[in-house]
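> Need the 3D shape of this:
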Amino acid sequence: MDYQGGKKHGQLLEEIEVKLDDTNKDLLEDDLYKDIEDLGEKLESFKEKFIQFDKDLDGVIGVMDLKRAMEDLGQPKTHLELMKMIREVDKEKKDAINYKEFIDMMLGAKTTVLKLVLLFESKAKKDEGQKKERPAKKSISDLP
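Now for the predicted structure:
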């Protein structure tokens, strides 16, 4: 993988977004997911999260993608822990998580370690946004 970025990275990002949007359209029409509230919004959020985790933009979350993503979240894991997290979700036994498996994990009833980490991270970001308040003003008499 060429980690240089630039034009090639932008093209890869555009390609993966189009591919994931197509998958999302199919999922919106799938009877399996028809009862889920705000499915469109959830799928868009999951798409962004998947792209965030898929560092090399190859369409799957592999061990190294997951390792870097977990480190970015401040939750570094060992190789064995990462493999266990992937195997909990990987139905195709390819040691990587494709987008469909990622969606099934996020929308499914089963709670996986990866799902818990993602939900925790989302909650932490919401809480962080609410705590940003201006400090109380001090008068000159309050100074030491």
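> Every contact and neighbour count from this point should use C-alpha atoms.
Will do.
> Please identify the helix or strand for the residue positioned nearest the centre of the chain.
Computing the C-alpha centroid of the chain and ranking residues by Cα atoms, centre = their mean puts residue 49 first, at 2.6 Å. Assessed by DSSP states H and E, residue 49 sits inside helix 39-53.
> outside of that helix, which residues touch it?
Around helix 39-53, the neighbours that count as contacts under Cα atoms under 8 Å, 6 or more residues apart in numbering are 17, 20-21, 24, 28, 33, 57, 61, 65-66, 68-69, 99, 102-103, 106.
> Any buried residues in the lengthiest helix in the chain, and which?
Longest helix in the chain by number of residues, with DSSP state H as the criterion: helix 6-29. For helix 6-29, burial by neighbour count (16 or more other Cα atoms under 10 Å) applies to 12, 13, 16, 17, 20, 24, 27.
> Would you do the same for the sequence below? I want to compare the two.
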Amino acid sequence: GGKAFRLLKAQQEERLEEINYQFLDDPKYRADEDLPSQMEAFKRKYVELDLNGNEDTGEESMSLKRMMKKLGVPKTHLELKKLIGEVSRGSGETFSYPAFLRIMLGRRSAILKMILMYEEKAREQEMPTNPPPE
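Model (predicted):
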């Protein structure tokens, strides 16, 4: 149950961290401001999307569909399939973590950056600011 899932996620985070280091060493991305913290945020978001831990996220992920809906751009199954096809360069119905990073760090990253920003703001609003009632 929970113990096995936590172990699976810890192993996945280690693999994704190795991929992050490859991107951090890549001269193409070094000029990006605040790259290490961006990479950490991208890793957390990808782990949320990749529910089964196989490091391929795609249209089966309801998280992706919910995020798009929250942004006010709900997508049908076919629209998600097309979007993922563009992201994965037509290689299938899923996209890998390196493909996700290339999108987030590349020209076509505006929508995904908006998703991350929106979810971070929503998370900040969820935190109570007042002391608990007596």
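> Please state their TM-score.
Remark: TM-score between the superposed chains equals 0.78 [TM-score structural alignment, normalised by the length of the second structure]; 128 aligned residues with a Cα RMSD of 2.7 Å.
> returning to what we had before: among the contacts of helix 39-53 of the first structure, which one lies nearest to residue 124 of the first structure?
residue 69 (15.6 Å; Cα to Cα).
> Any figure for the gap between the closest one and residue 91 of the first structure?
As for residue 69 of the first structure, its distance to residue 91 of the first structure is 21 Å (criterion: Cα to Cα, to the nearest Å).
> residues near the corresponding residue of the first structure for residue 31 of the second structure, how many?
Mapped onto the first structure by TM-score structural alignment, residue 31 of the second structure lines up with residue 35. Around residue 35 of the first structure there are 8 other residues, counting by other Cα atoms under 10 Å.
> quick one: what helix or strand has residue 35 of the first structure in it?
Using DSSP H and E, no helix or strand contains residue 35 of the first structure.
> Please report the distance of it from residue 50 of the first structure.
Taking Cα to Cα, one finds residue 35 of the first structure at 23 Å from residue 50 of the first structure.
> Could you do residue 27 of the first structure as well?
Taken as Cα to Cα, the span from residue 27 of the first structure to residue 50 of the first structure is 15 Å.
> Just say helix, strand or coil for the counterpart of residue 64 of the first structure in the second structure.
In the second structure, the residue paired with residue 64 of the first structure is residue 60, using TM-score structural alignment. What DSSP: H, G, I helix; E, B strand; the rest coil gives for residue 60 of the second structure is coil.
> State the distance from residue 60 of the second structure to residue 35 of the second structure.
Separation of residue 60 of the second structure from residue 35 of the second structure (Cα to Cα): 29 Å.
> Check residue 93 of the second structure too.
Note on residue 93 of the second structure: its distance to residue 35 of the second structure, by Cα to Cα, is 28 Å.
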